[in-house]
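Enquirer: pasting the sequence and the predicted model now:
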Amino acid sequence: MKHSHLAFISGFLLFVILAISWCGKKPQTEVTGSPTPAQTSSPSSATLSPSPSASAPVAQPSTPPSSKTSSPEFQKVASKVGPAVILVTVFDRSGRLLRTGTGFFISEDGRFVTNSHIVEGGANAVAKSADGKIRNVTGVLTSSDELDLAVLKAETKTGVPFLPLKKGSERQTDTSVAVIGSSLVRREQPLAAATISARRSDQRGDRLEISNPISNDAEGSPVVDASGEVLGIVTPAREQGAIGTVVRPASTLGSLLAQIRSDTKPRWAAANSESLSPQP
């Protein structure tokens, strides 16, 4: 009886020991089976993944320098060309303001180019330059409504700064250019850099296609190269349904200038018609 009691106690203790050892093994399997190594490798892969994106910004700074290098060059061109760019103010016979526009001198004796629609119906005009000088415009020497270009004459005693026209019929495709507007029209520096992308023709004549769009405020402005020579002039698009601007090449201006004879006198058509039909 005593032996059976001892055997029962021994068996119970053995069961308790086995139960404790069984329960003790579970935490070990949970620890060894936990994804600690995977979690450790996961941060390392996360640390490596930003490296490609971190390398991307390194290539990005290569873009701004090109625009910065061209800007100072054309800023110098703008300061050189600017004195020859003028603001043209046109009046009718009664002295009422008709319109204003941009133009630029092409000869020392005061000849300048602007858009013909600016002077339409005009009887008098003045040309104001960036230095504040105001010159009386004596009239129109020649004009073309098709091209929307006109050559006028301003009075001068000492001569004026002027821009030379680019000579030669070679194509200027891929040439870097700048559109120089009047500083009297815009508050900021009137400079817009671009590239001649193509030379084409339309119903009105040859035109230069510019890589960047040109604001309508630039109508009448010269398009110059890095040396300050005029490659073209900005005119409004006159085709039906067309919007924006068109750049006419300097050769077109040359053809217009060829129409001016040595004895051609500047005149205002509206002023001359006043004597034919005087106002009461």
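Expert: Everything's here; your move. Numbers count the residues shown, from 1 in each chain.
Enquirer: make it CA atoms for all contacts and neighbour counts henceforth
Expert: OK.
Enquirer: got the buried residues for the longest helix along the chain?
Expert: Longest helix in the chain, counting residues (DSSP state H): helix 2-32. Under the neighbour-count criterion of 16 or more other C-alpha atoms under 10 Å, helix 2-32 has nothing buried.
Enquirer: and that helix, how far out from the chain middle?
Expert: 87 Å (C-alpha atoms, centre = their mean, to the nearest Å).
Enquirer: contact partners of the next helix or strand after it?
Expert: Downstream of helix 2-32, the first helix or strand assigned by DSSP states H and E is helix 36-48. With C-alpha atoms under 8 Å, 6 or more residues apart in numbering as the test, helix 36-48 has no contacts from any other residue.
Enquirer: ok, and for helix 36-48, which residues are buried?
Expert: Under 16+ other C-alpha under 10 Å, helix 36-48 has no buried positions.
Enquirer: before we move on, what about stretch 93-100?
Expert: 93, 98-100.
Enquirer: so which of those residues belong to strands?
Expert: Counting by DSSP state E, the part of the buried residues of stretch 93-100 found in strands is 98-100.
Enquirer: export those residues as TSV, with columns for distance to Asn115.
Expert: TSV is the format used below for these (distance: C-alpha to C-alpha, whole Å):
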residue	distance to Asn115
Leu98	14
Arg99	11
Thr100	10
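Enquirer: tell me which of those residues is nearest to Leu184?
Expert: Thr100 (11.0 Å; C-alpha to C-alpha).
Enquirer: what's around the closest residue to the closest one other than its chain neighbours, how many residues?
Expert: Excluding the flanking residues, the one nearest Thr100 by C-alpha to C-alpha, 6 or more residues apart in numbering is Thr89, at 4.5 Å. Residues near Thr89, counting by other C-alpha atoms under 10 Å, number 21.
Enquirer: isn't Thr89 up against Gly122?
Expert: No. Contact criterion C-alpha atoms under 8 Å: Thr89 and Gly122 do not qualify, at 9.6 Å.
Enquirer: list residues touching both of these two?
Expert: Common neighbours of Thr89 and Gly122 (C-alpha under 8 Å, 6+ apart) are Leu98.
Enquirer: about what we covered before: contacting residues around the residue nearest to Thr100?
Expert: Applying C-alpha under 8 Å, 6+ apart, the residues contacting Thr89 are 97-101, 125-127.
Enquirer: here's the one I want to compare it with:
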Amino acid sequence: MKTNQTSAMRALWLMMLGAALVLAQAIVAQARPESFADLADKVSPSVVNITTSTMVARGTGPGAIVPDGSPFEDFFREFQDRNGQGNRPRRSSALGSGFVISEDGYIVTNNHVIEGADEVIIEFFSGAELEAKVIGTDPKTDIALLKVESDEPLPFVPFGDSDTARVGDWVLAVGNPLGQGFSVSAGIVSQRNRALQGAYDDYIQTDAAINRGNSGGPLFNMDGQVVGVNTAILSPNGGSIGIGFSMASNVVTRVVDQLREFGETRRGWLGVRIQDVTDDVAEAIGLEKTAGALVTDVPDGPAKEAGMLAGDVIMSFDGVEVDDTRGLVRTVGNADVGKAVRVIVFREGKTQTLKITLGRREDAESADASAGTDAPEEGEPEQTEMMGLTLSPMTDELREQLELGPEATGLVVGDVDEASEAFEKGLRAGDVITEAGQQKITTVGELDAQIEQAKDGGRKSLLLLVRRAGEPRFVALTLE
């Protein structure tokens, strides 16, 4: 009797285990949707095709290429004249994507989709077309805000929180790839926080198919919320290879709110030139960890008025720890213009707190442009890479670090590509290039001019005078 009870209990236990396994498999199956059809039906009415047209000068677009002096040159010119072309301007069209964010007709797309356009036509999922006007653009994040006037409320989609998107999450891209309107592609979040080239970049990388024409279209999460604006692809042939980039919605929403309210962006401005703190810099100034943003210059502006000095390391901004220059630039840019913030700096072995009232970056850039200066972005070090070398203009801070006299000039080598000819010939970080082509140089522009002059003269290499710890030597580097 006892044996029978034991067998029955074992059988019951096995049945329960089997049921648990089936339930677990069902939960796993639910994690991967059987179809994206319901989501596509839900969001597609809010996605739009965008057609732009621009008048361009004849000959600026693609056409028959006939070499000067060719016997066919006159023939093609006469052919164009007969067809009424001649040198008259022609209208050029381009395609892109976008999405409606409010029932009263606000539409988000990429700046490069509508830049320079004379006319912007919006085609809706229903087939209706409306002309749009440009409310504002932000080339730094490649975002543009458009507006159409409609007699009826328009279907729209909400933004989601891109910070909650995890690597591996499903996403859906909808747009107008290669003119094939209202096309849907699915994939996953491949990576987060990608930086391509701008100081304010925060891209979501995805393997959802994105092609030309998808630009400006939305990237949806599974709740039908926009977590990114499809902007760029990485491709050797111009087509999708599964590496696409969407500007994160948390960047886009702030830009869109400002464009909607002001017609332009209004980013905070600290007024410093900065570079990343390296291990050797941290050790040289006594920092316990390699973090923060090293101030290389303090021109007239908010930081200077508050007493910030070149050589300070910005450790904290408005309560946020600063890891590197890119993080500081984004934090400052997201701060409100006119806000008084506390900035903690490391100076001469101890920390100090400065109270700084932020200016507006766009105003500072306009002033620099009118003055004919080209001030570098905060967060973008005054560095240039060429010939396998990372070069910076000489500053007082670099003179001190390299133990050079106040008369030292030239370009300081910050890093050397180990695969380069420069590394093979002995150039190292800390070297100072004082001459190129037997001409004194103090800026990257002067070095670049010597490179071009050498190329124009048919020379295959450029002679550099390099000083290390004050000792000079010549090095010849091959010109590409």
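Expert: Arrived safely, thanks for sending. Predicted model, so just to flag it, every value in this text is computed and none were measured.
Enquirer: checking the equivalent of the residue nearest to Thr100 of structure 1 over in structure 2 next. Helix, strand or coil?
Expert: Aligning on TM-score structural alignment places Thr89 of structure 1 opposite Thr51 in structure 2. Following DSSP: H, G, I helix; E, B strand; the rest coil, the label given to Thr51 of structure 2 is strand.
Enquirer: quick one, helices of the stretch 351-480 of structure 2?
Expert: 361-370, 396-401, 421-424, 444-456 (DSSP state H, counting those that start in this stretch).
Enquirer: next: the stretch 101-250 of structure 1.
Expert: With DSSP H, counting those that start in this stretch as the criterion, the stretch 101-250 of structure 1 has helices spanning 116-119, 250-257.
Enquirer: mean neighbour count, those helices: which tops it?
Expert: helix 116-119 (a mean of 22; mean count of other C-alpha atoms under 10 Å).
Enquirer: quick one: map Leu231 of structure 1 onto structure 2.
Expert: Per TM-score structural alignment, Leu231 of structure 1 is aligned with Val227.
Enquirer: how many neighbours does its match have?
Expert: Considering only other C-alpha under 10 Å, Val227 of structure 2 is surrounded by 29 other residues.
Enquirer: circling back to that earlier point, which one of the ones in strands among the buried residues of stretch 93-100 of structure 1 is nearest Gly24 of structure 1?
Expert: Thr100 (96.6 Å).
Enquirer: who touches the counterpart of the closest one in structure 2 in this structure?
Expert: Counting by TM-score structural alignment, Thr100 of structure 1 lines up with Leu95 in structure 2. Neighbouring residues of Leu95 of structure 2 by C-alpha under 8 Å, 6+ apart: 49-52, 113, 176, 178-179, 213.
Enquirer: just those residues now: which is nearest Val148 of structure 2?
Expert: The closest of the contacts of Leu95 of structure 2 to Val148 of structure 2 turns out to be Ile50 (C-alpha to C-alpha; 12.0 Å).
Enquirer: hang on, the closest one packs against Gly98?
Expert: Yes. Shown here, Ile50 of structure 2 and Gly98 form a contact pair, counting by C-alpha under 8 Å, at 6.8 Å.
Enquirer: which residues of structure 1 fall in strands?
Expert: Under the criterion DSSP E, strands of structure 1 are mapped to 85-91, 97-105, 111-114, 124-129, 134-144, 149-154, 176-180, 191-202, 205-210, 222-224, 230-236, 245-249.
Enquirer: export these to a markdown table and tack on distance to Pro57 of structure 1?
Expert: Formatted as a markdown table, the strands of structure 1 follow (distance: least, C-alpha to C-alpha, whole Å):
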| stretch | distance to Pro57 of structure 1 |
| --- | --- |
| strand 85-91 | 42 |
| strand 97-105 | 43 |
| strand 111-114 | 47 |
| strand 124-129 | 46 |
| strand 134-144 | 52 |
| strand 149-154 | 48 |
| strand 176-180 | 28 |
| strand 191-202 | 26 |
| strand 205-210 | 31 |
| strand 222-224 | 35 |
| strand 230-236 | 38 |
| strand 245-249 | 37 |
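Enquirer: which one of these lies closest to Ser71 of structure 1?
Expert: strand 191-202 (7.9 Å).
Enquirer: tell me the angle that closest one makes with strand 205-210.
Expert: Computed with axes from the mean of the first three to the mean of the last three C-alpha atoms, to 10 degrees, the direction of strand 191-202 of structure 1 lies at 140 degrees from that of strand 205-210.
Enquirer: ok now strand 191-202 of structure 1, how far from the chain's centre?
Expert: Taking mean C-alpha positions (C-alpha atoms, centre = their mean), strand 191-202 of structure 1 and its chain are 12 Å apart.
Enquirer: which strands and helices lie in contact with that strand?
Expert: Strand 191-202 of structure 1 makes packing contacts with helix 64-81, strand 176-180, strand 205-210 when contacts are defined by 3 or more C-alpha pairs under 8 Å, 6 or more residues apart in numbering; DSSP states H and E.
Enquirer: and if we set it to 6 Å?
Expert: In terms of contacts (3 or more C-alpha pairs under 6 Å, 6 or more residues apart in numbering; DSSP states H and E), strand 191-202 of structure 1 is packed against strand 176-180, strand 205-210.
Enquirer: give me whichever of those is most buried.
Expert: Most buried among those, counting by mean count of other C-alpha under 10 Å: strand 176-180, with a mean of 25.
Enquirer: what sits against the equivalent of Gly220 of structure 1 over in structure 2?
Expert: Here Gly220 of structure 1 is matched to Gly216 in structure 2, going by TM-score structural alignment. Residues in contact with Gly216 of structure 2, defined by C-alpha atoms under 6 Å, 6 or more residues apart in numbering, are 97-98, 109-110, 229-230.
Enquirer: what's the closest of those to Glu149 of structure 2?
Expert: Using C-alpha to C-alpha, those come closest to Glu149 of structure 2 at Gly98, 15.9 Å.
Enquirer: give the contact list for that closest one.
Expert: 47-48, 108-109, 216-217.
Enquirer: any idea what Arg186 of structure 1 aligns with in structure 2?
Expert: For Arg186 of structure 1, the aligned position in structure 2 is Gln180, judged by TM-score structural alignment.
Enquirer: how far away is its match from Thr434 of structure 2?
Expert: Distance from Gln180 of structure 2 to Thr434 of structure 2, counting by C-alpha to C-alpha, to the nearest Å: 56 Å.
Enquirer: and the two? Which one has more around it.
Expert: Thr434 (22 against 12).
Enquirer: could you check which residue of structure 1 pairs with that one?
Expert: Aligned partner of Thr434 of structure 2 by TM-score structural alignment: none.
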